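Undergrad: Here is a sequence together with a model predicted from it:
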Amino acid sequence: MRHKRRLAGLACAALALASCGGRQPLKPVAGQELPAVPVGAATAPTGAQLMTPSTQARPQRNVELLTQSQKRQADEFDLPPEKQP
């Protein structure tokens, strides 16, 4: 039983060490071109710019809590379904 636990622990440690990757700047693969320059841009975006999400892709969260309860306003379009003949 101990042998299996030790083997599982070694496997997890090896997996954790193998998953550690180096952080190097992005470079295009040899023989391939960079992406085309976007319309309206003066220069092509760098690798770091391509990896940074835009505000639209990652909007900021609104975490404001409701501090007091508010009565729901009447909705004139909240009607019951009509019965069909």
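TA: In hand now; what should we look at?
Undergrad: only C-alpha atoms for contact and neighbour calcs from this point on.
TA: Noted.
Undergrad: center of the chain, which residue is that?
TA: Centroid-nearest residue in the chain, with CA atoms, centre = their mean: Arg58, separated by 7.3 Å.
Undergrad: How many residues are close by Thr52?
TA: 10 (other CA atoms under 10 Å).
Undergrad: To clarify, my last question referred to Ala44.
TA: Neighbours around Ala44, by other CA under 10 Å: 14.
Undergrad: Looks like it contacts Glu33 (just checking).
TA: No - Ala44 is beyond contact range of Glu33, at 11.6 Å (criterion: CA atoms under 8 Å).
Undergrad: Please compare the first structure with the one that follows:
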Amino acid sequence: MMRRSVALALALSLGACGSQAPLTPPEGASLPDTPYGANVTPTAEELLRREALAAPERSVELRRRSEERQDDPFDLPPE
């Protein structure tokens, strides 16, 4: 039990020491080429920004209490 708590504390402390510097390409590398039809090359921040469809917000409400399930006509046993 003691080892597990020490390992957990070590993992949490290492996970908390991330770098806060701006992102740049590695030495000798460059950003990807300009996309077809674009006038300027996007920056690293623009390339990392996710579109709304890539990370949609949850649109369903979670159930607060047990409810009877409706019959599913496609829930068939294997043949």
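TA: That came through fine. All values reported here derive from a predicted model rather than from experimental measurement.
Undergrad: What would you report as the TM-score here?
TA: Put the two chains on top of each other and the TM-score (TM-score structural alignment, normalised by the length of structure 2) is 0.61; 60 aligned residues with a CA RMSD of 1.9 Å.
Undergrad: how would you label the equivalent of Asn39 of structure 2 over in structure 1: helix, strand or coil?
TA: With TM-score structural alignment as the criterion, the equivalent of Asn39 of structure 2 in structure 1 is Ala42. Ala42 of structure 1 carries the three-state label coil when classified by DSSP: H, G, I helix; E, B strand; the rest coil.
Undergrad: Count the neighbours of Ala42 of structure 1 for me.
TA: For Ala42 of structure 1, using other CA under 10 Å, the count is 8.
Undergrad: Pro26 of structure 2 matches what in structure 1?
TA: Checking TM-score structural alignment: Pro26 of structure 2 goes with Val29.
Undergrad: what about the longest helix in structure 1?
TA: Scanning structure 1 for the longest helix, with DSSP state H as the assignment, gives helix 2-19.
Undergrad: and the gap between the residue nearest to Leu26 of structure 1 when sequence neighbours are not counted and Ser54 of structure 1?
TA: Excluding the flanking residues, the one nearest Leu26 of structure 1 by CA to CA, 6 or more residues apart in numbering is Gly47, at 5.5 Å. From Gly47 of structure 1 across to Ser54 of structure 1, the span is 14 Å (CA to CA, to the nearest Å).
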